[in-house]
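**Student:** Sequence plus the predicted model coming up.
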Amino acid sequence: MSVAAVVIGRNEGARLIACLQSLRGLSPVIYVDSGSTDGSVAAARRLGATVVELDMTQPFTAARARNAGLSALPDSTDLVQFLDGDCVLDAGWIATARQFLQGHPEVAVVCGRRREIAPDASVYNRLIDREWDTPPGAAKACGGDALMRVAPLRGVGGYRESLIAGEEPELCVRLRQAGWGIWRLDAEMTAHDAQVTKFGQWWRRTVRAGYAFAEGAALHGAAPERHWVRERRRALVWGAGVPLVIAGAVLVAGPVALLGLLVYPVQVLRLARHGGWAWAFFTVLGKFAEARGALGYLTDQMRNRRRGIIEYK
């Protein structure tokens, strides 16, 4: 089974070089660049990658970049490893993942453990590293790094290019609806360099997640999928609904109703028993950012407006 690679990036610098060097042995390697000004295109060509430069006069999404890479692959390609330009592929991953797909013809997508390169650089990096640590076995979705069968991917039309976030889970919904399986292996896959060291970066990333929850639920929220319906509901209830109820109670009962805000530290205490204080605190705080993103999506729909990507680094 032939294995190619598609890498997407913009101004990744040394991270892109490390990424492409980790892909030696795969052919072809397609690098899709989205307007880099740091020499990434020239560096990718020096390392032997086929470069696709996106027309940046058109709205950019990661989904559009991945589809451009998919279109550049030869028709004979069996498998494609998708990779973000800030990631490095584990040396043993391709052999492990390809062997699994050879033994499981019903599976279209296989992914493994994505780890943060510097989890101790910030609390936000640690939270992201924890986010990547999902259980092995049959899964509903993958992330940006995954090994996929090309034929099923093309059969469902590739990625949905209009999505500004959450494009991989949405693709996996359509693959599962077509009868294919998604699988997560208990194996090292990639090392990721998030470089999220500031609160504002984490906040924007979480707003983006809320936007994705709302759009994903709008697309596939009906039964049996119920795609991201729970995540959207939690964001709107905790990040918008509860504050509105408390504000209304203050108008009726006066300042004493502000005691209702104690529901948030209580929620932190409850969650901390299962996941630690930092995770609990940012999980609760993150509901406000997610609500902002979800409400932003609803506002965009009412105004018939298409939003650009929400960047956080």
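**Tutor:** That came through, no problem. None of the values given here were measured: they were computed from a predicted structure. Residues are numbered from 1 along each chain as shown.
**Student:** drop to CA atoms for contacts and neighbour counts, all remaining ones
**Tutor:** OK.
**Student:** And the contacts of stretch 165-183?
**Tutor:** By CA atoms under 8 Å, 6 or more residues apart in numbering, the surrounding residues in contact with stretch 165-183 are 61-63, 106-111, 136-144, 152-153, 156, 158-161, 208-209, 211-213, 216, 220, 225, 227, 309.
**Student:** Tell me where this structure has strands.
**Tutor:** According to DSSP state E, the chain carries its strands in the segments 3-9, 29-33, 50-53, 79-84, 87-89, 107-116, 137-138, 146-149, 181-192.
**Student:** what's the most buried one of the ones you listed?
**Tutor:** Ranked by mean neighbour count, the strands of the chain are led by strand 29-33 with a mean of 28 (mean count of other CA atoms under 10 Å).
**Student:** what's the angle from it to strand 3-9?
**Tutor:** For strand 29-33 against strand 3-9, the angle by axes from the mean of the first three to the mean of the last three CA atoms, to 10 degrees is 20 degrees.
**Student:** Would you state the helices of the stretch 1-150 of the chain in chain order?
**Tutor:** Using DSSP state H, counting those that start in this stretch, the helices of the stretch 1-150 of the chain run over residues 14-21, 40-46, 62-71, 93-103, 123-132, 150-155.
**Student:** still on that earlier bit, any chance of the strands of the chain in a markdown table, plus distance to residue 287?
**Tutor:** Shown next, in a markdown table, are the strands of the chain (distance: least, CA to CA, whole Å):
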| stretch | distance to residue 287 |
| --- | --- |
| strand 3-9 | 29 |
| strand 29-33 | 33 |
| strand 50-53 | 37 |
| strand 79-84 | 27 |
| strand 87-89 | 28 |
| strand 107-116 | 23 |
| strand 137-138 | 28 |
| strand 146-149 | 28 |
| strand 181-192 | 25 |
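**Student:** Below is an additional structure, to be compared with the one above:
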Amino acid sequence: MSAVDLILIGRNEGDRLRRCLASAQGQARRMVYVDSGSSDGSVAAAEAAGAEVVHLDLSRPFTAARARHQGFLHLEATGGAAEIVQFIDGDCAIAPGWIETARAALLAEPKRGLVTGWRREIAPGASIYNALAQVEWHRPAGEIRACGGDMMLRRTAYLEAGGFDARVIAAEDDELCCRLRKAGWQLLRIAEEMTQHDAAMTRFGAWWQRAVRTGHGFAQVGHLHPDYFRRERMRSWLWGLLAPVLALVGLFAAPWLTALVLLAYVLSWLRTARGLMRQEGLPRATALHHAVFLTLSKFPNLIGMLRFHLRRWMGRDMRIIEYK
């Protein structure tokens, strides 16, 4: 049976990393931990768990994509990666049975290049932000266009697609998936729990920064693959910029226009809530609450998009936007 190598990434994840390492014990042929300048004992914890540790050179901007790819390059340079590689973030734990189930699904079809499953928040009731993440992770099973960073890949597919692009600071997983699909590989989500995630997000400011980072991803990945994130970019321009400008103009020229824009926001909020009730099965009150944040997210999304374009126009490095 094909061997599996495991690549974990992290930066100051503390107990979450130790939980991740414990869940990975005995799951892979080799376990590589890529550290991005931690100062909390993460490296010692990884070494104690038997992981091979890779330190990122911090003279260059670090990104999740760069960390994951450096982990893969380490495997290749020290005997070669296994034909199957599982990537996982350090704030996640591997669900029991996932590796075997995913490996079987990946090998079932020769052109299946990636298999993913469902993330689960370990404490969705701790905050509205954790609850939002839980909804975000739960997507329909079947053939997919893209997925998050917890993924199992064939080494052949990863090499053919070119691996993670270190320049992409957000939605780097979506960007890799775009190249995998263009190379002719199938991507599959199976209806199995894959990882248990600890968002530990309790502050509005952290949620806002994460939404800014998401917008940066919309713009950067959309710049590289114009057909991808098109709807998300249009929504951000519409609700984050055009609608507020029209409302502002209405204050001075036509008050009815401002009222119309405000009504449009209310209708958008209600439509989002209905979608959450229908697609996610959320109770009405919960859906209305979640919809407030999803409607509001267009503003930080737009800020992230503008930040990407400003960096691109000025020729600056794409530095990671941290929210933890």
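**Tutor:** Received it, and whenever you're ready, just let me know what you need. Note that the structure is predicted; figures quoted are calculated from it, not measured.
**Student:** closest one to residue 300 of structure 1 among the helices of the stretch 1-150 of structure 1?
**Tutor:** Distance to residue 300 of structure 1, taken as CA to CA, is lowest for helix 62-71 among the helices of the stretch 1-150 of structure 1, at 19.4 Å.
**Student:** list the helices and strands the closest one packs on?
**Tutor:** Contact partners of helix 62-71 of structure 1 among helices and strands, from 3 or more CA pairs under 8 Å, 6 or more residues apart in numbering; DSSP states H and E: strand 3-9, strand 29-33.
**Student:** Next, the mean deviation of it compared to structure 2.
**Tutor:** When structure 2 is superposed, helix 62-71 of structure 1 averages 0.5 Å from its matched positions, counting by mean CA distance after the TM-score superposition for structure 1.
**Student:** looking at structure 2, where would I find the counterpart of that helix?
**Tutor:** Mapping helix 62-71 of structure 1 onto structure 2 (TM-score structural alignment) gives residues 64-73.
**Student:** Alignment lookup: residue 108 of structure 2 to structure 1.
**Tutor:** Using TM-score structural alignment, residue 108 of structure 2 sits opposite residue 103 in structure 1.
**Student:** count of neighbours near that match?
**Tutor:** By other CA atoms under 10 Å, 9 other residues sit near residue 103 of structure 1.
**Student:** How much space separates the residue positioned nearest the centre of structure 2 from residue 232 of structure 2?
**Tutor:** Closest to where the C-alpha atoms of structure 2 average out (CA atoms, centre = their mean) is residue 148, at 4.3 Å. Distance, residue 148 of structure 2 to residue 232 of structure 2, using CA to CA, to the nearest Å: 16 Å.
**Student:** With residue 71 of structure 2 instead?
**Tutor:** Between residue 71 of structure 2 and residue 232 of structure 2 the distance is 31 Å, computed by CA to CA.
**Student:** Comparing those two, which residue is more hemmed in?
**Tutor:** Comparing residue 71 of structure 2 with residue 232 by other CA under 10 Å, the one with more neighbours is residue 71, at 28 against 16.
**Student:** surely the more buried one meets residue 34?
**Tutor:** Yes - with contact defined as CA atoms under 8 Å, residue 71 of structure 2 reaches residue 34; the gap is 6.0 Å.
**Student:** what sits in contact with each of these two?
**Tutor:** Common neighbours of residue 71 of structure 2 and residue 34, using CA under 8 Å, 6+ apart, are 7, 8, 54.
**Student:** Aligned counterpart of the residue nearest to the centre of structure 2 in structure 1, please.
**Tutor:** In structure 1, the residue paired with residue 148 of structure 2 according to TM-score structural alignment is residue 143.
**Student:** any idea how far that match lies from residue 50 of structure 1?
**Tutor:** Residue 143 of structure 1 is 23 Å from residue 50 of structure 1, by CA to CA.
**Student:** just the buried members of the contacts of stretch 165-183 of structure 1?
**Tutor:** The neighbour count (16 or more other CA atoms under 10 Å) marks 61-63, 107-111, 139-144, 152-153, 158-161, 208-209, 211-213, 216, 220, 227 as buried among those.
**Student:** Much appreciated, bye for now.
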